[in-house]
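Asker: Dropping a prediction and its sequence here:
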Amino acid sequence: MIERQQTSARMSRIVKHNGMVYLCGQVGDGRTIQEQTRDCVGRVERLLAEAGSSKDRMLQAIVWLADMSDFDGMNEVWDAWVPEGKAPARACGEAKLARDELRVEIIVTAACA
């Protein structure tokens, strides 16, 4: 069975299937990469909780940066947020994001609790 939560005509923020949780890309508010990343991972954490999962059950994360020069600043927040010993498989690349003010977008797949 496929369960979709927070669904609109365009997308679902959460999709659950076969013990897995798939989140749509999350962005954050703020001026600096650290502020946006902190807000972004907070949104990821809230959606995972709503789906019955948590950040220590993340399996994969895909991080898109508008500019790779923000890599260190994003990692500063990411490294403090990810539970020690529970880091997901992760990829990070540069991409043009949906709005010019966005600096980071994170897509997460996790196991259900």
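Answerer: Here it is on my side, so go on.
Asker: can we go C-alpha only for contacts and neighbour counts from here?
Answerer: Will do.
Asker: And the helices in this protein, which stretches?
Answerer: Here the chain has its helices, by DSSP state H, at 33-50, 71-81.
Asker: what helices or strands is the longest one leaning on?
Answerer: By that I understand helix 33-50. Contacts defined by 3 or more CA pairs under 8 Å, 6 or more residues apart in numbering; DSSP states H and E place helix 33-50 against strand 20-23, strand 26-27, helix 71-81, strand 104-111.
Asker: and here's the other structure:
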Amino acid sequence: MSQITRIKGSHRAASLVIAGSAVTTSGLVATAEDAVDIRAQTRSVLSQAEALFSRAGLRKSDITRVQIWLADMADFPAMNEIYDAWVDPEHAPVRACVGAALANKHYLIEIQVYGYQPD
């Protein structure tokens, strides 16, 4: 039987869950001090995702899927500028990006990251 490990987030949701070899973050948004623009928010969220994976003993190369929600699809090129500098082309995950109304008007981006924990 697989063990489930949860890295605490809030009372509502874990920040990261490891279930067997599957790893997933909650939907990550920028911190208040990083709410300047889409570039800053994208950096903030990707940094959080990488830190969570690192805390679980994983690397960026263990990321298998990235789901991105943008409040405004006009931010797609600027977001991609930051994402492309962050992602390792040798271990690029699959990715989806859609426009969506986010939970707070200050959130420009939300990202959920999925991965695989090697044996």
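Answerer: Happy to help now that I have it. All of these numbers come straight from a predicted model, not from anything done at the bench.
Asker: of all the helices of structure 1, which lies closest to Ile107 of structure 1?
Answerer: Within the helices of structure 1, the stretch nearest Ile107 of structure 1 is helix 33-50; the backing value is 8.4 Å (CA to CA).
Asker: And the closest one, what's buried?
Answerer: By neighbour count on 16 or more other CA atoms under 10 Å, the buried set for helix 33-50 of structure 1 is 33-45, 47-48.
Asker: Can you tell me which of those comes closest to Arg99 of structure 1?
Answerer: Gln36 (13.2 Å).
Asker: which non-adjacent residue is nearest that closest one?
Answerer: Distances taken as CA to CA, 6 or more residues apart in numbering place Gly28 nearest to Gln36 of structure 1, at 4.4 Å, with adjacent residues excluded.
Asker: still on that earlier bit, tabulate the helices and strands packed on helix 33-50 of structure 1 in a markdown table, adding columns for mean neighbour count.
Answerer: Output for the helices and strands packed on helix 33-50 of structure 1, formatted as a markdown table (neighbours: other CA atoms under 10 Å):
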| stretch | mean neighbour count |
| --- | --- |
| strand 20-23 | 22 |
| strand 26-27 | 22 |
| helix 71-81 | 15 |
| strand 104-111 | 23 |
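Asker: now these as CSV including distance to Glu3 of structure 1?
Answerer: Output for the helices and strands packed on helix 33-50 of structure 1, formatted as CSV (distance: least, CA to CA, whole Å):
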stretch, distance to Glu3 of structure 1
strand 20-23, 10
strand 26-27, 19
helix 71-81, 27
strand 104-111, 14
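Asker: Quick check: which of these is nearest to Val63 of structure 1?
Answerer: Once those are compared by CA to CA, strand 104-111 is nearest, at 4.6 Å.
Asker: Please tell me which residues of structure 2 that closest one aligns onto.
Answerer: Per TM-score structural alignment, the counterpart of strand 104-111 of structure 1 in structure 2 is residues 109-116.
Asker: Residues touching the matching stretch, excluding its own?
Answerer: Applying CA atoms under 8 Å, 6 or more residues apart in numbering, the external contacts of stretch 109-116 of structure 2 come out as 21-30, 38, 41-42, 45-46, 49, 62-71, 102.
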